[in-house]
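Novice: Pasted the sequence and its predicted model underneath.
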Amino acid sequence: MFLFALCLYLGKLVSSGGSLEFRYHNTVEVERYLRDVNNTFDFTHLHSIGKSVEGRDLWVLILGKNPAEHRMGIPEFKYVGNMHGNEVVGRVLLLQLIDHLTRGYLSDPLVTRLLNSTRVHILVSMNPDGFESSSRDCMYSQGRFNKNGIDLNRNFPDAFSKKESGMREMEVRAIMDWLKTESFVLSANLHGGAVVASYPYDNSNGGSELQSGSSVAPDNDVLIQLAKTYSYTHSQMHKGDHCYDSKDFKEGITNGYYWYPLPGGMQDYNYVWGQCLEITLELSCCKYPPESDLPGLWDANRAALLAYMQQVHLGVKGQVLDAEGNPLQNALVEVEGRQNLCPFRTDRHGEYYRLLLPGNYTFRVTFPGHQVLMETLTVPYGPDSFSALVHNFQLQRSAAATPGPSRPTQSCTPPQVWRPLGGHSPSLGPSGVTILLVLLVLRDTMLL
């Protein structure tokens, strides 16, 4: 009798046609669904990146040809939903996206090429505690904040703010730690309450980045292209926000700061410290729309979600190697004319990824003890072929020892990243903290 009841309960996750049902699944149901997907499809991998304040796992499903580990030349992409617990459309859309990808792999050519060329990470809910406390109100539902009453999208380190408490919520620390384990190239976080694609920067301190009311990032042209890709592939977004209580957005996009200043935001943190270009997608006028609206919202966003993923193949990728062909970790790969607050570095595999629009670019590649390499490349449009331009930079050892590059700036060390706080996650002991601080210093002086 128990097994029969359990089968009936699990069966409610899908409709009679076998596809994922359009409704709001609670946290227990979402976990069951993700586990079932992971057990069914060998091109998926499920893991938890941490826990919420109330102890709920933050489950990430990875999809790709080799989901359990990074492979050379395969860019890492992520979607994050439900950061604000009462903004629930992104949570639903990411579950539907998982269903679409798993059903389409090896049968749908676009899905197959995406998953063969990209490792896709999907965090359905960053704030499960907030979701569970939400009520079904269009705009004024409780549940926006986490269990501690903190807005998670105001809790990240901010390169433009001097008022840094360093007190990171568990969910935020989980994201920050996650970014250290994967070299993410492109990302989007899904919200609700408007219909627009917002791009960095979200904040400013009135420096040179502040131009005509916008806070302009060094990769502004790429960020605008990313936002427009989503907006124009979406069925309505490019027409401007049609929500009754919101402003119109030309072409369905906006600079984050121009819309409203936002300190401690996740997309700026990804871009400045994670080398990951991220935009914020506002996907519905109602934060918590009736379930009858969900099929239409999926239809409006399905193609855009896929098209945006494909943009991970913009630009150029490859490795930085020494004269013997060994990969160099922490080599700086900079594009002339783009002075990022934190210069882009190679990862532990010596890999780099730079999202760039088609054109000619001069690269400056530096590593201590090696000659500076300047090289100009012609970059094609990679998404059509599902691959950025592949180019390796090979450095020659310098005859005399050379000092480390004057950059990165002090802002490249996020404040209080390693500060141990109470909670469900185990904290580092004093020796662990000391070792990590030493490693950070060595990294930033280019000794590692």
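Specialist: Arrived safely, thanks for sending.

Novice: C-alpha from now on. contacts and neighbour counts both.
Specialist: OK.

Novice: And the helix or strand encompassing residue 5, what's buried?
Specialist: Element membership for residue 5, per DSSP states H and E: helix 2-11. Within helix 2-11, no residue counts as buried by 16 or more other Cα atoms under 10 Å.

Novice: Check stretch 64-74 too.
Specialist: 64-68, 70, 73-74.

Novice: helices and strands around the next helix or strand after the helix holding residue 5, which ones?
Specialist: Sequence-wise, the next helix or strand downstream of helix 2-11 (DSSP H and E) is helix 27-40. Packed against helix 27-40 by the contact rule (3 or more Cα pairs under 8 Å, 6 or more residues apart in numbering; DSSP states H and E) you find strand 44-51, strand 57-63.

Novice: buried set for the first one?
Specialist: Spelled out, that is strand 44-51. 44-46, 49-51.

Novice: Presented hereafter is structure B, for comparison with structure A:
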Amino acid sequence: MANFTIVSMVLFFLSLGFKDVSARGDEQSLTIRGFADGETGFWSRNLLLSEDNRFRELEELARGYMTNAELEKSVKEYAQKCRNISRIYSIGTSVKGFPLWVIEISDKPGEEEAEPAFKLLANMHGDEPVGRELLLLLANWLCENYLKDHLATYIVRNIHLHILPTMNPDGFSLRRRGNANNVDLNRDFPDQFFTENNDDNLRQPETKAIMKWMMERKFIASASLHGGALVANYPWDGSEDTRKQYYASPDDKTFRYLASLYSQSHRNMSLSKEFQGGITNGASWYPIYGGMQDWNYIHRGCFELTLEVGDNKWPKAEELPALWKDNKMSLLNLVASVAKSGVHGRILSSKTGLPLPASIKIKDINYTVKAGQRFGDYHRLLAPSQSYDVTAFMPGYESKTTRILLENGAMNLDFVLIPEEEPKDHMDLCNGCQCNCDNKGKLEVMEVFNRNHFQITLALIAISGVLCLIFMGRLRLKLQKRRQLVGHKRTIVA
């Protein structure tokens, strides 16, 4: 009897410990790379739920959802139906070899442009399938409404949107959170606090595919769709001392703005009684380590949100139209925000007029954004209604800083950087000469030079000034003609 009482108490406290983590925790035995109770290393949570019973329950709920084969077919059909504004490609395969298909949507799909790129992905956790359905609905809506709807047209023409409907197709087939190796992919990324997570030999193929994808393309912002709660989550996801507390990133204001944009565009997310304004800092809600969100921001300059799009992880298929209606404007407004907000521009050399792969920093924000190699374009997301000191810098060039007032829209700000002057050798006029030149001889030489060439020198200076003015005028005209970013309020050249 005593043993039974002890076991009952243990089970009771276990249930309390896992009561509020359904969205970011797990529901069955699962290998997670991260912290546990102040310890590091590999660990598992074993909740008292039969995996077989859970599978049968979800198998029943899966009716009406696309299978992986049906999703792949839909993606390929989309590429044919909307080939004028899209293309498809695979970033790799799952453990079981299923392709990780991506749909790119743009008026120039597959071409590199000086436009911001945004990525959306879903089904990172196999038992959270709503996002994969929503993202295909989003892709189809953009296709059907391009040139008919203003927002659809704006997104297609000004943004390169990449959509990965399922990151974990094996987990979906198995009706479980982890992948085929039963690893939680949202604990599998390198982590700033948990360095033991940085062993690439232990990384899952789906995680490697995402990391390689991010290295090959420059994404400005991103969102990952999850289920089990209704909230927009932003970095940091963990804290240095692993405690549950608000842990702000350098761009906390900007992340709060982006999360609020999604929440306020949603039918009822911002009305949440659990999360003020329908948004939350990850570490404040439920700290995790090895998450994809923080890795994107730290290592690839990509502002990522984790979007919990519904309280129910796996609702009945009949609820999908309502969930699409709830999240549609939130998704569209978030994607459009990468071009409709922040400061954008190009960085060029004053000497050659060519693009520079320089960097942009903002005073009092310890975070640097790099410009693109080909166009020298940068896209710096910032919270609106504030003043910022924006600095462009690059080794070998003089830095340049401009103060801006960023209102509710985006601003274009181009930089023309001047090369630093190279140190000049002070050469003696007689250096290298086989003669005995004294100081008097040097002065006589200079007097002759000055007397004979004074007027010529003045003329050359005047001509140089005129040519400089003509060059700068042509450079500004060239900048205006070559700009590829549209939809912004005005362009300023610094």
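Specialist: Received it, and whenever you're ready, just let me know what you need. Model, not experiment: these values are computed from the prediction.

Novice: Switch the helices and strands packed on helix 27-40 of structure 1 over to CSV; also include distance to residue 34 of structure 1.
Specialist: Shown next, in CSV, are these (distance: least, Cα to Cα, whole Å):
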stretch, distance to residue 34 of structure 1
strand 44-51, 7
strand 57-63, 7
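
Novice: got a list of what residue 77 of structure 2 touches?
Specialist: Counting by Cα atoms under 8 Å, 6 or more residues apart in numbering, residue 77 of structure 2 makes contact with nothing.

Novice: counterpart of it in structure 1?
Specialist: Mapped onto structure 1 by TM-score structural alignment, residue 77 of structure 2 lines up with residue 36.

Novice: Likewise for residue 272 of structure 2?
Specialist: Looking across to structure 1 (by TM-score structural alignment), residue 272 of structure 2 lines up with residue 240.

Novice: The residue nearest the centre of structure 2 and residue 66 of structure 2, how far apart?
Specialist: By Cα atoms, centre = their mean, structure 2 has its centre lying nearest to residue 302, at 2.3 Å. Using Cα to Cα, to the nearest Å, residue 302 of structure 2 is found at 30 Å from residue 66 of structure 2.

Novice: Aligned against structure 1, show me the partner of residue 293 of structure 2.
Specialist: Residue 293 of structure 2 maps onto residue 267 in structure 1, by TM-score structural alignment.

Novice: Nearest spatial neighbour of its match, chain-adjacent residues omitted?
Specialist: The shortest distance from residue 267 of structure 1 to any residue other than its chain neighbours is 5.2 Å, reached at residue 278 (Cα to Cα, 6 or more residues apart in numbering).

Novice: my guess is the one you found meets residue 184, correct?
Specialist: No. Assessed by Cα atoms under 8 Å, residue 278 of structure 1 is found out of contact with residue 184, at 9.8 Å.

Novice: More neighbours: the two, which one.
Specialist: residue 278 (28 against 24; other Cα atoms under 10 Å).

Novice: Please name the residues that touch that one.
Specialist: Taking Cα under 8 Å, 6+ apart, we find residue 278 of structure 1 in contact with 186-189, 199-200, 267-268, 270-271.

Novice: Keep only those of the residues you listed that are in helices.
Specialist: Residues of the contacts of residue 278 of structure 1 located in helices (DSSP state H): 267-268, 270-271.

Novice: Export those residues as JSON lines, with columns for distance to residue 290 of structure 1.
Specialist: Below are these laid out as JSON lines (distance: Cα to Cα, whole Å):
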{"residue": "267", "distance to residue 290 of structure 1": "28"}
{"residue": "268", "distance to residue 290 of structure 1": "32"}
{"residue": "270", "distance to residue 290 of structure 1": "32"}
{"residue": "271", "distance to residue 290 of structure 1": "34"}
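
Novice: Per the alignment, name the residue of structure 1 opposite residue 237 of structure 2.
Specialist: Match for residue 237 of structure 2 (TM-score structural alignment): residue 202.

Novice: roughly how far apart are its match and residue 168 of structure 1?
Specialist: For residue 202 of structure 1 relative to residue 168 of structure 1 (Cα to Cα), the value is 19 Å.

Novice: before we move on, what about residue 249 of structure 1?
Specialist: 32 Å.

Novice: For the buried residues of stretch 64-74 of structure 1, which two are the farthest from each other?
Specialist: Pairwise distances among the buried residues of stretch 64-74 of structure 1 were taken by Cα to Cα; the largest, 15.2 Å, belongs to 68 and 73.

Novice: Tell me the residue in structure 1 aligned with residue 317 of structure 2.
Specialist: The equivalent of residue 317 of structure 2 in structure 1 is residue 291 (alignment by TM-score structural alignment).

Novice: contacting residues around that match?
Specialist: 22-24.

Novice: Between those residues, identify the one with the most neighbours.
Specialist: Using other Cα under 10 Å as the neighbour criterion, residue 22 leads these with 19 neighbours.
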